[in-house]
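K.L.:
sequence and predicted structure below; questions after.
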Amino acid sequence: MKAKHLVGALIGAFVGIIGLLWLLQGMGILRIRPILCIANCEEIVGPSPVWAVSGLIALVIGAILVFVSMRGVRRF
């Protein structure tokens, strides 16, 4: 496996995991308090369509990055 395939797959997996987290928080399934706040940080109370859609978009982009990165890898 080449380094560029590995880096692309890792970045895609990271984006996908963050997208899944946002999606679950936006749907109201998962609640996590803010970890690092700069200004005016509050928990999302209840479902948030904006975060759900943002999470779905990030999840799809992450999956596409993993797929494209792993497409050129030959398996034995």
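P.N.:
That came through, no problem.
K.L.:
can we go C-alpha only for contacts and neighbour counts from here?
P.N.:
Fine.
K.L.:
hang on, isn't G8 packed against S69?
P.N.:
Yes: if you go by C-alpha atoms under 8 Å, G8 and S69 touch, sitting 5.3 Å apart.
K.L.:
work out for me the element I64 sits within.
P.N.:
For I64, the host element (DSSP states H and E) is helix 49-71.
K.L.:
ok, second structure coming up, stack it against the first:
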Amino acid sequence: MNAKSTVSTVFGGIVALLGLLWIVQGLGIVQIDPILCVADCEPITGGSVQWTIVGVLALFVGVAIVRWGRDV
């Protein structure tokens, strides 16, 4: 494994895990209070279709980056 594939695999893994977190938050399975807020931030409560969709997209992009990084 060269440096480029290692960086791609790690970055893709982080994106995929973040997408998974957004999915479970969007479905209302997990509720995490905001950590760093610059405006009037509120936690996601009761699920959110928008965050579920964004999470699914991020998960697919992360997996694609990992697969691409392993092929390089």
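P.N.:
The structure has been received and is ready for your questions. A quick note: this is a predicted structure, and the numbers were derived from the prediction, not measured.
K.L.:
need the TM-score from the superposition.
P.N.:
After superposition, the two chains reach a TM-score of 0.96 (TM-score structural alignment, normalised by the length of the second structure), with 72 aligned residues with a C-alpha RMSD of 0.7 Å.
K.L.:
returning to that earlier point: how big's the offset between the helix holding I64 of the first structure and the second structure?
P.N.:
Helix 49-71 of the first structure, aligned to the second structure and superposed, deviates on average by 0.4 Å (mean C-alpha distance after the TM-score superposition for the first structure).
K.L.:
list the helices and strands that helix packs on?
P.N.:
Contacts defined by 3 or more C-alpha pairs under 8 Å, 6 or more residues apart in numbering; DSSP states H and E place helix 49-71 of the first structure against helix 3-26.
K.L.:
quick one: contacts of the helix it packs on?
P.N.:
Identification of contacts with helix 3-26 of the first structure by C-alpha atoms under 8 Å, 6 or more residues apart in numbering yields 30-32, 44, 46-67, 69-70, 72-73.
K.L.:
what about it, how far off from the second structure?
P.N.:
So helix 3-26 of the first structure averages 0.4 Å relative to the second structure (mean C-alpha distance after the TM-score superposition for the first structure).
K.L.:
flag every buried residue along that helix.
P.N.:
The neighbour-count check on helix 3-26 of the first structure (16 or more other C-alpha atoms under 10 Å) flags 5, 8-10, 12-26 as buried.
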